[in-house]
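Student: Fold the following for me, if possible:
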Amino acid sequence: MSTYTVVSGDSMWAISHARGITLEALAAANPQVSDTSQIEVGQVLNIPGGNAPAHSAPASAANVPPPQQAVTLMSGGVPPPAPAAAAVQHSLPPPVGPSPGSEGFRTVGYFTNWGTYERNYHPMDIPGNHITHILYSFANVKPDSGEVYLSDVGADLQKHYPNDPEEPGENVYGCIKQLYLVKKHYRHLKTLLSIGGWTYSANFPAPASTPTGRQTFARTAVQLLADLGFDGIDIDWEYPKDEAEAHNFVLLLEETRRALDNYSAQHAQGRRLLLTVAVPCGKKNYGLLRMAEMDKYLDFWNLMSYDFAGGWDKIAGHMANMFPSGNVPDSTPFNADEAITAYVAGRVHPKKIVFGLPLYGRAFEQTDGPGHPCQGVGEGSWAPGIWDYKALPRPGSEEVNDHDLMASWSYDRTARKMISYDTPEIAVAKADYIRQRGMGGGMWWELSGDAPVGSERSLIAKTVERLGGVGNLDHSENLLDYPASRYENLRKGFQ
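Tutor: Below you'll find the predicted structure:
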């Protein structure tokens, strides 16, 4: 846990969102603050982080003991408007069309609304030629009713970017407008509203257990799609904990698919709107899923094939290995190949499975390497022990590729520090695996962590190149017409 000293103009809300954590998580780490609306200049606050899985609001782990659940600020009201974005508006590269005989691989990227703060990563930074689907993360769910709502209206709807006009009427700005403009430029780029994630998943079980809750969830999720210009809905429930919840998950998908189809019949000329899920690699969790029943309603499955090891462990391990280690089994508590085989056995076609790839690394300190004891995680890019891929390897570290495990890491012998992450060589090997197994493509958590796609170190660019290049990706067209949107400028396509 790191610390932060309050300066003039700070608020608990601004500090929490700048660091990609919830207000409640920040408050829980600072019990000395009795009123979160009042903090003093010079006050030292504890900043939590480091042990949460990747799909937290700031990844998803297989069988990891959950951190304390947190709810977002939005349940009680609207936060103050976010400050104007520091991002510089820039022109987007021209779109590249499909190649003859394209295999149509999906390349799916998580875009986080909290990434627009300290990370300074904005919709216009999305490498549009290399990405076919954006999962905009995360919306939350009210556990008492099932209503789906935005987790940060400041970043999502209110932030004014350069050249955003002040217009009369009810209009939308923020990331939602920018995301629409990006998909308007790249007509193959589909956008989905991702609901849940690790932090908000405790809010799924109650509404999913009743017909009224499921109907409210589906109706409000599709209303957000209609208002905000999305092409689909992604549900990231981590994870149904028993047979009853697994059954309710199927019913939730059924209701959501029905609502999507009804909306499409009325407002989108019957075109297919997307419904996807994020799913685990831990057997304890995927073993409960009713895969064949779920698959009837889904367009594809996003496999969270990372976070197999991390700060919750006492043994340094690989966090995104493809295969288990026979020599050092403690270094591979989970593996992706076994999970993929299980999903296919559960009657999910490989082409519908999108393989998850990390754009970050997890650190282990005071260790002799994979399979050895460790103590602590040290610092990170934005949270303890978690490094953006683009910041790796750290100075003084040597990169190691293990092609038998399809895993890689860096090791600093002097500091005795290991960081588990994918190198370009392992990214290429995983792309080969995707093709050999006939899978649907790759998915990245999350986009801000990669090196620029024009560089030799970009994992996204290396993967896309190995899959046959940008012309070999899915070029099905996105939707731009949203006649039922509440926002006037979006209804007009931001003309």
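Student: Please make it C-alpha for all contacts and neighbour counts, starting now.
Tutor: Fine.
Student: Surely Ile419 and Thr367 touch.
Tutor: No. The pair Ile419 / Thr367 is not scored as a contact, 10.5 Å apart, by CA atoms under 8 Å.
Student: Would you mind telling me which of those two has more residues around it?
Tutor: Taking other CA atoms under 10 Å, Ile419 and Thr367 do not tie; Ile419 has more neighbours (32 against 22).
Student: Return the residues in contact with the more buried one.
Tutor: Residues in contact with Ile419 (CA atoms under 8 Å, 6 or more residues apart in numbering) are Gly361, Arg362, Ala363, Phe364, Trp409, Ser410, Tyr411.
Student: And this one, please, so the two structures can be compared:
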Amino acid sequence: MKLSKLYFLTLTALIISACGGGSDGASNETSPTSTPTSESDHQTLPSSENTTIGNTENTENTENTEPEVPETEVEPTPIPSINIVQFIVNGIPETADGTVNFIKPNQEVISYSLSEMRSQSGVTLTSNDYSVESTILYEGINYVLTTASISIHSGMTSPVSLNYNALAAEAGVIHITLNNLPSGSTERLVSVYDNESNLVNSQMTNNFNVTLSLNPGTYTISYQGYLDNANNRYYSANNTNNITVTAASTQDLAISYSADNVFYEVGAYYPAWGTYGRDHQIHHLDAKDLDVLYYAFLNFNANGIVTLGDGYADTEKRFTTNVTTAHGVYQAGTWFGEGSDKPFYGNLERIQQLKTLAKNQYNNDLIAVFSIGGWTWSGNFPSVAADPQKRLAFANSATALVEQYNMDGLDLDWEFPVWGVQNEHINAANTAIAAQGAGITNEQKQAILDQYLQYSDAANYVELIKVVRQKLDNLSNTTGKTYHLSIAINQAPENITLNHYSQMLPYLDSINIMSYDAAGTWDSTTGHQSPLSATEGTDAPNYTTTKGQWNLISSVAALNAEGVSNQKIIAGIPLYGRQWVEVDVGLAHIPGVYQSGVTGPGEWEDGSLGYNCLMGDSFSNVKDNEVCASFANTASDYTYILVRDNNNVLRSVGNFGEVGINGYTISGVTYPFDRIVESYYYNPLSRMFITYDSATMVKIKAHWLKQQGLKGAMFWDTSGDAPNPETNPDPSLIDALANTFN
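Tutor: Down below sits the predicted model:
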């Protein structure tokens, strides 16, 4: 509420008048010895018409004379003082907002919002007695003000308390019917998520019907898919509902299922630098099971011109001898004679041979696409995406490279729009928020976020995607090929909601969730880097490594809430682990979980090692690395699956149970997917903890994404997988995923 200048001018004039402003005004001061009169002593009007006025002893010549009435002294209207009043609001969430009405005795109403009243500057109220009224509906709960009245007077120094009481609002009812499922299908699970992607209700249908009672609010409803094993068809709901529930309302939803093409995409990123120290070559890749190979990374300058990331590794390196694999023979690229006349060499030439072998040996139409950007080379994305001319230069130059090197499309890896390159903006915002201390309000937090975050990135990214798709389509008109376009995105729901991914869907083949690095040795507490479901709870008191929403299930739910269908979503799976050492057992039923630790020595960098390193000397091709060899055969002995039991208690169970369409079964107990967190390694002898995805965990994720009807999954990165599985007895994670899909 604001007071106008006119109000203050009028108030000033009244004060001057009341004080007898000017030299002719009578003094209202009293002598030091005088006794102040009460307000009633100023009443000078006659008390009745029979009152005798004047000297009653002398009545001569007064018979026909009107009595002389003295002038009436009019008491000036008191001017109420204006006060700045601070309030303490109790009993209602800080994020709730609404209106509070202050009602004067004359029934004049003054209204303020809760956010105004919570502000440190306070609100303006005149001295008076007020009755107070407010009822606020927030997240399905009515909060009723129980403070009935307040008194405001000048000189107040203490804040005024307003107290709310929570009363559950009358729930709304949703009746849901599932249609067009094949005969023989079993009942399906219906799950409800709030607008922060938290699971609020989950029920199995009865005769393919379910009735949900929900508090007023906005929700996303998802429907479990059905795999018809007899006919090798997968049925999924045609839509994920975003609904608004009002108090005492009733809604009927009819959900139709349809059969999807039973094909789940297996993708993986190949790091160009793997050809060096890791000695990870294109001919080590699996030509049978990979559907999409993402070649990481291309770079681009401030003008948007896209270039190869490493000219030598990409197109110049020569493999001067033939290499025989289970998939076929890779021909040498020599400096002289046969094999010296190729248009280019290096990794990109080997990729052409990989695609040919995949087709000839397995009839596999493997595609390979350039991935642009990544953690290191995202710096120019914001400025290029914001400029139409630079967007065009980016699209033209990237498409030209696709044509020149016979690649099959593009993948954009901007890390990260809105949050800033390498999280620069969100980190600065979080630092500023932390500096405000524990008393900071949600409104203050949001103001800081608004100051730092680059919201325009979201719309600019859509425009960049549009022009890239246009140029790829133009190339299609020339070559007759269909070109792939995808993006890799942050897994955090709070970042997903800030971007416009639904607006990109007409132009994209897939959205790849980087559902890893949710925890790592940048934290001093062990955690889970690629959880399927959330772990946060009262039995995880040291859980500091990530927010509960940073898990695959919540990331998918957040995309659904933004209008992205599961058929466009690719789930990310790590081919590496994050390592802590000096970790105590802690709680016996979850050994090593949420315990203090320090960064381990790692393989190619501190605290980070490949899945194949963790397998130790069980590989037929032992890694020449002391850290990797130290694992020996311990991985199978010390790998656990973290779950929540039927009492919602975290437990670590064995890694060698059975994975099926309903979850993970071990020792006669089945854990549904939304109660499975992640696999991990903990050795109490070496006191080493590693968060990683075991082959069992990959199978669990594969079954879950089949159940949900996702497009598929991808791995980062191929250098961490087992070498050619045909010559290696150990489980390849890429194989584990592909075999589960098939």
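Student: Kindly provide the TM-score of these chains.
Tutor: TM-score of the superposed chains, computed with TM-score structural alignment, normalised by the length of the first structure, equals 0.71; 366 aligned residues with a CA RMSD of 1.9 Å.
Student: before we move on, back to that, possible to save the contacts of Ile419 of the first structure as TSV with neighbour count and distance to Ser209 of the first structure?
Tutor: Putting the contacts of Ile419 of the first structure into TSV (neighbours: other CA atoms under 10 Å; distance: CA to CA, whole Å) gives the following:
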residue	neighbour count	distance to Ser209 of the first structure
Gly361	30	37
Arg362	29	36
Ala363	29	39
Phe364	31	40
Trp409	26	42
Ser410	24	45
Tyr411	25	47
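Student: among the residues you listed, which are in helices?
Tutor: Among the contacts of Ile419 of the first structure, none falls in helices (DSSP state H).
Student: Out of those residues, which comes closest to Ala202 of the first structure?
Tutor: Arg362 (24.6 Å; CA to CA).
Student: Tell me the counterpart of that closest one in the second structure.
Tutor: Aligning on TM-score structural alignment places Arg362 of the first structure opposite Arg578 in the second structure.
Student: now do His185 of the first structure
Tutor: His185 of the first structure maps onto Leu357 in the second structure, by TM-score structural alignment.
Student: And the helices in the first structure?
Tutor: Going by DSSP H, the first structure shows helices at 12-18, 23-28, 153, 174-185, 197-200, 205-208, 211-228, 243-267, 283-286, 291-295, 336-345, 424-436, 459-466, 488-491.
Student: okay, those helices, which one's buried deepest?
Tutor: helix 197-200 (a mean of 26; mean count of other CA atoms under 10 Å).
Student: Where does that helix end up in the second structure?
Tutor: Against the second structure, helix 197-200 of the first structure falls on residues 374-377 (TM-score structural alignment).
Student: likewise stretch 458-465 of the first structure?
Tutor: Against the second structure, stretch 458-465 of the first structure falls on residues 732-739 (TM-score structural alignment).
Student: Aligned to Glu488 of the first structure, what sits in the second structure?
Tutor: Checking TM-score structural alignment: Glu488 of the first structure goes with nothing.
Student: quick one: Glu488 of the first structure and Met439 of the first structure, what's the gap?
Tutor: As judged by CA to CA, to the nearest Å, Glu488 of the first structure and Met439 of the first structure stand 40 Å apart.
Student: quick revisit: any idea which of the helices of the first structure gets closest to Ile315 of the first structure?
Tutor: Here helix 336-345 is closest among the helices of the first structure (CA to CA), at 19.1 Å.
Student: Where in the second structure does the closest one align, residue-wise?
Tutor: Using TM-score structural alignment, helix 336-345 of the first structure pairs with 552-561 in the second structure.
Student: how close does the matching stretch sit to the first structure?
Tutor: Mean deviation of stretch 552-561 of the second structure relative to the first structure after superposition (mean CA distance after the TM-score superposition for the first structure): 0.9 Å.
Student: Identify the residues contacting Arg435 of the first structure.
Tutor: Contacts of Arg435 of the first structure by CA under 8 Å, 6+ apart are Leu467.
Student: Going by the alignment, it corresponds to which residue in the second structure?
Tutor: By TM-score structural alignment, Arg435 of the first structure lines up with Lys706.
Student: just checking, Asn347 of the second structure touches Ala272?
Tutor: Yes. Asn347 of the second structure lies in contact with Ala272 (CA under 8 Å); the separation is 7.4 Å.
Student: Spit out the residues that contact those two alike.
Tutor: Contacts common to Asn347 of the second structure and Ala272, judged by CA under 8 Å, 6+ apart, are Ala313, Asp314.
Student: Mind telling me what Leu150 of the first structure corresponds to in the second structure?
Tutor: Checking TM-score structural alignment: Leu150 of the first structure goes with Leu308.
Student: Kindly report the same for Trp382 of the first structure.
Tutor: In the second structure, Trp382 of the first structure lands on Trp604 (TM-score structural alignment).
Student: Compute the number of surrounding residues for that match.
Tutor: Count around Trp604 of the second structure with other CA under 10 Å applied: 12.
Student: can you check Asp330 of the first structure too?
Tutor: If we define neighbours as other CA under 10 Å, then Asp330 of the first structure has 18 of them.
Student: With Asp242 of the first structure instead?
Tutor: Asp242 of the first structure, neighbours per other CA under 10 Å, totals 12.
Student: isn't it right next to Leu288, touching?
Tutor: Yes. At 6.7 Å, Asp242 of the first structure and Leu288 qualify as touching, with contact defined as CA under 8 Å.
Student: Run through the neighbouring helices and strands of the longest strand seen in the second structure.
Tutor: Longest among the strand segments of the second structure by residue count, using DSSP state E, is strand 250-260. Packing partners of strand 250-260 of the second structure (3 or more CA pairs under 8 Å, 6 or more residues apart in numbering; DSSP states H and E): strand 172-179, strand 233-237.
Student: Can you tell me how far Arg257 of the first structure is from Asn171 of the first structure?
Tutor: Distance from Arg257 of the first structure to Asn171 of the first structure, by CA to CA: 28 Å.
Student: Glu147 of the first structure too?
Tutor: Applying CA to CA to Glu147 of the first structure and Asn171 of the first structure gives a distance of 22 Å.
Student: cool, Ala206 of the first structure as well?
Tutor: In terms of CA to CA, Ala206 of the first structure sits 33 Å off from Asn171 of the first structure.
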